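1. fold the stuff below for me.
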Amino acid sequence: MTQPLQPLLHDSVVVLTAPSQAWSTADGTVDGRGIHGFYHSDLRVLGGIGLTIDGALPEHIATGSPDAATAVFTSLARAIDDHTADPRVRIDRTRQVVAGSLAETITVRNALAEPVHPTIEVALRADFSPMQVVKAGLSGSEHPIAAIATSDGVTFTSGVVTATVVAPASEVAVDDVSATLTWSAEIPARSAATFSWRIEVDDPTAVVAGAEPSPDWASFTAATGDSRLAAWLQRAVADLQALRMSTTDRPEDVFLAAGAPWFFTLFGRDSIWAARMLLPLGTDIAASTLRVLASMQGTQTVNETAEQPGKIMHELRPAALTIPGEGVVLPPLYYGTVDATALWITLLHDAWKWGMPASEVEALLPHLEAALAWMRDYGDSDGDGFLEYVDTTGHGLANQGWKDSGDSIQWLDGTLADGPIALCEVQAYAYEAAVGGAELLEAFGREGADAWRAWAADLKERFAASFWIDDPAGAYPAIALDSAKRKVDTVTSNIGHLLGTGILTAEQSALVARRLAGPELNSGYGLRTMSSASGGYWPLSYHGGSVWAHDTAIVVSGLARDGHTAEAEALASGLLAAADGFDYRMPELHSGDAATDTATPIPYPAACRPQAWSAAAAVAVLGARLGLRADAQAGTLDVAPVPGVGTMAVSGLRFAGEPVAISVDDAGAVTRS
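-> Here you go, the predicted structure:
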């Protein structure tokens, strides 16, 4: 028996507006294989969408993508054409996905001197497989499927979910879970005709909903001397607009879905990092992300869900998430993350610095105090002064930092480290959170600032004593401490997250910067998650040698904040080379193969795209190149461009609620308006 395999994504076309998405082959066919289908929330509603003209498949010649929500599939219908060399019957099939709906228009263009009489057929097949089943390489609805013909289409139902197809002027034939829409047409000479259908889904079990695009983001423009950055920014912002969503309980609070197709929902860590990177475009997404996460902040200790008082959640699903073959079963609201709580605090602090209204910040201060207390009282589960994690259920996530795959924390020889695990970057997040939290408490006249500064100072001292490893090539921080408090010695990108947090001395920061810039970590297409000299390194390993755009962007920002501009620029240039290779839609991750060995970046074939923090990485790179430093309390937005990066003209940035335009000339002189 063939073992089921997770679908690959790299060569499929996606059209999306959260929380709906459609995946197909390059010609628009949805054949039910792999990822292909039309999805709403976490359900594949349609597993088949096929188009024929007079019973033949059109011959595909091009696919266009004017925006994230739209694709245009262009093909030829030579079976009804004449026999000359020039094709004169063309099909333009436009597919658009908005929240809860997919619509297609099929335009047949006839350039012949006589009419054509094609029969246009669209074959639909209902599926209703849960996303987790699709990801496991399986199929099948949890409920029987019914298909009922209507006066102008068909209605599919499965359980409480209803999908209504409307196809004006078509003939509809229903067979079991399938339906065929047929138009018998006459296309006059040198003319065109359009046929359309749409499907709308009603899923009362959905926990997420669509959100309107941001008008502030729509006003953002960037022209740069490096055209790759401008192209990446344009594509990234368009994708981010399509990833905006809310929960059904709080429709007013918008956040960014982590990524399509697997993570099309609220993820604490992912949504926080994306909002943090996007602060130069305004504080609205940060403020609403903070609020929605605060509304779910832990209030009690529940072992099964990993909830604890003050803790920020990890992910939200409409039902329990089962990962077949891995023994993982996560509850619908799951708190198994060690870093989201500290990151929530740093987002609140940074949003305040970028001008989040004081009243909105103040409303979240009780949640800030609870989050700080979680770091001290629960995050440090064994009282050693470090934040660590361990899954106590036996079916939760074994690793609970951002590298959450089961094999991500390794010793240099490739063997796995035993938990509880204290990750190096989590200590840095906690340090930065304690310092930033203290500043907020003091600014708003609340108690505890001095105690949290003292807590941070103690953490910094303990970190320096416990995490550093001597090495002939220069000392470096361990990725983690294991259950016996031993230093796990693999060199990884995690150490780059320490930069800019304040947990390192200037000398330590320089050692880390030098290590990151070396060829074992810098692939030329971004930062490898694991050094190529490590025993467990593999360029197509999810967390053991691949490159993640957001990971590299975090490190670029940290390098810039600590003054290591040459190293920051080297890694940023690698990301731009990768972005160019992926047509500026950066995937979740890509291979760690060196740029010296391959002319274009090699895809990680199961990577999500678009991914919120991969898209937001473009704005982080822009911020690092401009040298942006915001302090709304002092009324200053400092701009210190990296020398030699060329001209830039950026408008639609926002500081303290007001639009800002910045221009940089060839000499590095800055003009603001």
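2. only C-alpha atoms from now on, for both contacts and neighbour counts.
-> Will do.
3. what's around the residue nearest to residue 540 when sequence neighbours are not counted, how many residues?
-> Counting by C-alpha to C-alpha, 6 or more residues apart in numbering, residue 540 lies nearest to residue 591, which is 5.1 Å off, once chain neighbours are set aside. The local packing of residue 591 (other C-alpha atoms under 10 Å) involves 23 other residues.
4. sequence B follows; please return its structure for comparison with A:
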Amino acid sequence: MTEAGEQIQLVRDATFVRLGRNGDIQGVSGRAPDGLFLNDARHLSRWRLTVDGNAPTTLTPSRTAENGDTSTCVLTPAGTRDEPPAYAVFREQTLTAGTFTEHLRFVSNRPEPVTAELALSVDADFADLFELRADDRHFAKPDVVRSGHTTDDGIRLEYRRGEWQARTTVSCRPAPEVVVEAPGEQSSRTLRWRLRLEPHAEAELHLTVRAQPHGSRHIPQAERIERPQLADSADDLMRAADQGLADLDLLTIAATGVDGQDVFVPAAGIPWFLTLFGRDSLITSYFLLPHRPETAAATLSALAATQGQRHDAFSGEQPGRIVHETRRGELAHFRQVPYGRYYGTVDATPLFLVLLHAHYEATGDRSLAVRLEQHARQAVDWMLTDGGLDSHGYLVYTPDPNGLINQNWKDSADAICFSDGTPAEGPIAVSEVQGYAYDALIRTARLAHDVWADETYAARLRDLAGRLRDRFLRDFWMPGVDFPALALDGAGRQVDVLASDAGHLLWSGILDEDRGRRVGRRLLEPDFFSGWAIRTLAAGQKPYHPLSYHRGSAWPHDNGLIALGLARHGLLEEVRRLSEGLTAAAARYGYRLPEVLAGYDRSATASPVPYPHSCSPQAWAAATPLALRTALGQVGAL
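-> Coordinates of the predicted model:
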């Protein structure tokens, strides 16, 4: 769960609901939409309770239970000091896979009988998540029919657009006495009851909402995973790691594996990304490897099942390419957005190879590497061909007019820029991706040697990796500032802004030892390190902005990869300082790291300044404390 401003959020099995602090849904859109969501569609856009003709007073605002799928609040009708409320309403709301339930308990406060008159206004707009984002996009939706129907025990709300159909049903016990249609609205309904309360007695109302998205017959439910005991001492980092594991349980969703069976993988985050994301799910799974290697196996299987097979310019699909994200919403179905299966990422494919070997290395289990051998070879082929290694010497991308301008982890439109703020133009070769490619080639060579018994292929990959490393050190290194460029633009010019991506190069091992240590120490200087975390851009540069998504904010997962890189280069003090800053930030957020923090210095405020559009919970941020523990363990500081 999370409490975002005036909202309460419940999550379970690819379903989430965001409610007001009184348990209502108002139909908000923009940065913090409320409603019941499944498969990228809003299945409840209105859920408003009134008692005795008015909105009730909130005595105790909604609070979530520890498991994250139940909230409770206490409401009353109007009252005064001399005429206190006649009864109280104890409201409990619970979420399971595709189902939202509410239990209302009315408790009389008076010695004579009382009648509670209550009404519930209900609607479902079935809006696609991409419609609700505040980015000024508008989508034509011809021939849409929304309707509402009264049933024996409640109502049924339906949505139809051609072959696309979705439904929300509301079942009530007891059934409503009256169902009223809202004038001029296609589907809105108000359900009414009169409940008699005997003196100091109780009455109950049970409501069940079932979301039935298009094409869905069954919503798989993930088993609750027993969280490992991480440490004997109850320190802040352990608490943050334990909270991260709890959040990852909430974010676990079902996907189809390479054998056609359900596997359970980490979704990227809420509200916008409760779906399989190539890069996010891979890095999250890598951070989890020492604790939950089965997550890596599931993620690899799901991504192998969606690996590109053909060329499709609209979605970016190419043979061997690993998917960026998958969507099951209406707009994706009608190809009004390219995200049904969207392949616009340059880094998911090498990261797939990195995780495949890392899983084998961590577990000693050869079976997954054997099963996915052909998928791995196809991923290498993509890197050499469509990915650009053969033709450009590097993995490159060009801006996608249908989807993402930038296709590395810093994927906002202005993220890849020169020190004067000018955006780079493609084909763009981003620095950290070359490190991923180098590591992918080295690791796949090891699989070829150790598991596939193909030394010829292994030698070829080692040779490709060595030549890539030589080119990288020649073309990306900026001697004047003793630091690697963020990228090379389409003309081969160094994109010279100082960026945190350099820390990923320590993790992948593409830098030599001496340069790696110099870069690692540079990242802990005050213009980069805020005291909480390393900023995406060093402060003092023209494009730096502490509230920019990728040009001055600080991302926990970015710092987690950097921490692992610092540990790889034996930078003990730097690992300690970075871990202390992130752990202190987590402690001030109730031990839950958000997706991204503002870049303001630690000396400015007692707590980190939040980034206003951050997802929470978010998978790779949740897994970051585990990466910090691994890094500290590698340098002997844990």
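5. list the contacts of the residue nearest to residue 540 of the first structure.
-> 539-541, 545-547, 601-604 (C-alpha atoms under 8 Å, 6 or more residues apart in numbering).
6. for residue 95 of the second structure, same thing?
-> Per C-alpha under 8 Å, 6+ apart, neighbours of residue 95 of the second structure: 10-12, 15-17, 69-70, 101.
7. how does it look with 10 Å?
-> 9-13, 15-17, 36, 68-71, 101-102, 208-209 (C-alpha atoms under 10 Å, 6 or more residues apart in numbering).
8. what does residue 491 of the first structure give?
-> Taking C-alpha under 10 Å, 6+ apart as the test, what residue 491 of the first structure contacts is 410-412, 476-479, 515-516, 520-521, 529-534.
9. and with 6 Å instead?
-> Shown in contact with residue 491 of the first structure (C-alpha atoms under 6 Å, 6 or more residues apart in numbering): residue 531.
10. what does it correspond to in the second structure?
-> Using TM-score structural alignment, the partner of residue 491 of the first structure in the second structure is residue 498.
11. distance of its match relative to residue 547 of the second structure?
-> Distance of residue 498 of the second structure to residue 547 of the second structure, given as C-alpha to C-alpha, to the nearest Å: 17 Å.
12. kindly report the same for residue 356 of the second structure.
-> Look at residue 356 of the second structure and residue 547 of the second structure: by C-alpha to C-alpha, they are 35 Å apart.
13. next: residue 277 of the second structure.
-> According to C-alpha to C-alpha, residue 277 of the second structure stands 24 Å off from residue 547 of the second structure.
14. who has more neighbours out of those two?
-> With neighbours defined as other C-alpha under 10 Å, residue 277 of the second structure and residue 547 compare such that residue 277 has more, 24 against 20.
15. contacting residues around the more buried one?
-> Counting by C-alpha under 6 Å, 6+ apart, residue 277 of the second structure touches 268, 324-325.
16. from these, which is closest to residue 204 of the second structure?
-> Minimum distance to residue 204 of the second structure across the contacts of residue 277 of the second structure is 38.0 Å, recorded for residue 268 (C-alpha to C-alpha).
17. which residue in the first structure aligns with that closest one?
-> Taking TM-score structural alignment, residue 268 of the second structure has residue 258 as its aligned residue in the first structure.
18. the nearest residue to its match once chain neighbours are set aside: what's it in contact with?
-> Among residues not flanking residue 258 of the first structure along the chain, residue 612 sits closest, at 5.3 Å (C-alpha to C-alpha, 6+ apart). Contacts for residue 612 of the first structure (C-alpha under 6 Å, 6+ apart) come out as 258-259, 274.
19. quick one: buried ones out of these?
-> Among these, the ones that count as buried by 16 or more other C-alpha atoms under 10 Å are 258-259, 274.
20. quick one: which of the residues you listed sit in helices?
-> In this view, these that belong to helices under DSSP state H are residue 274.
21. please produce JSON lines containing the buried ones among the contacts of residue 612 of the first structure, extended by distance to residue 653 of the first structure.
-> What follows is these, written out as JSON lines (distance: C-alpha to C-alpha, whole Å):
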{"residue": "258", "distance to residue 653 of the first structure": "23"}
{"residue": "259", "distance to residue 653 of the first structure": "24"}
{"residue": "274", "distance to residue 653 of the first structure": "16"}
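22. secondary structure class for residue 117 of the second structure?
-> Following DSSP: H, G, I helix; E, B strand; the rest coil, residue 117 of the second structure is assigned to strand.
23. give the aligned equivalent of it in the first structure.
-> Here residue 117 of the second structure is matched to residue 119 in the first structure, going by TM-score structural alignment.
24. look up how far residue 494 of the first structure lies from that match.
-> Residue 119 of the first structure is 58 Å from residue 494 of the first structure, by C-alpha to C-alpha.
25. quick one, which of those two is more surrounded?
-> Each of residue 119 of the first structure and residue 494 has its neighbours counted (other C-alpha under 10 Å); residue 494 has more, 21 against 15.
26. that older thread, list just the nearest of the buried ones among the contacts of residue 612 of the first structure to residue 396 of the first structure.
-> The closest of those to residue 396 of the first structure turns out to be residue 258 (C-alpha to C-alpha; 19.4 Å).
27. give me the stretch of the first structure that stretch 529-541 of the second structure matches.
-> Using TM-score structural alignment, stretch 529-541 of the second structure lines up with residues 522-534 of the first structure.
28. residues contacting whichever helix in the first structure runs longest, please?
-> Longest helix in the first structure, counting residues (DSSP H): helix 424-443. With C-alpha under 6 Å, 6+ apart as the test, helix 424-443 of the first structure has contacts from 339, 342, 345-346, 349, 449, 452-453, 456, 479-480, 494, 497-498, 501, 503.
29. what's that helix aligned against in the second structure?
-> Per the alignment by TM-score structural alignment, helix 424-443 of the first structure matches residues 431-450 in the second structure.
30. pull out the buried positions in that stretch.
-> Within stretch 431-450 of the second structure, the residues that count as buried by 16+ other C-alpha under 10 Å are 431-449.
31. average offset of that stretch relative to the first structure?
-> With mean C-alpha distance after the TM-score superposition for the first structure, stretch 431-450 of the second structure departs from the first structure by a mean of 0.6 Å once superposed.
32. about what we covered before: who wins on neighbours among the contacts of residue 591 of the first structure?
-> Of those, with other C-alpha under 10 Å as the count, residue 547 tops at 35 neighbours.
33. residue in the second structure matching that residue?
-> Alignment note (TM-score structural alignment): residue 547 of the first structure maps to residue 554 of the second structure.
34. how close does that match get to residue 146 of the second structure?
-> According to C-alpha to C-alpha, residue 554 of the second structure and residue 146 of the second structure sit 43 Å apart.
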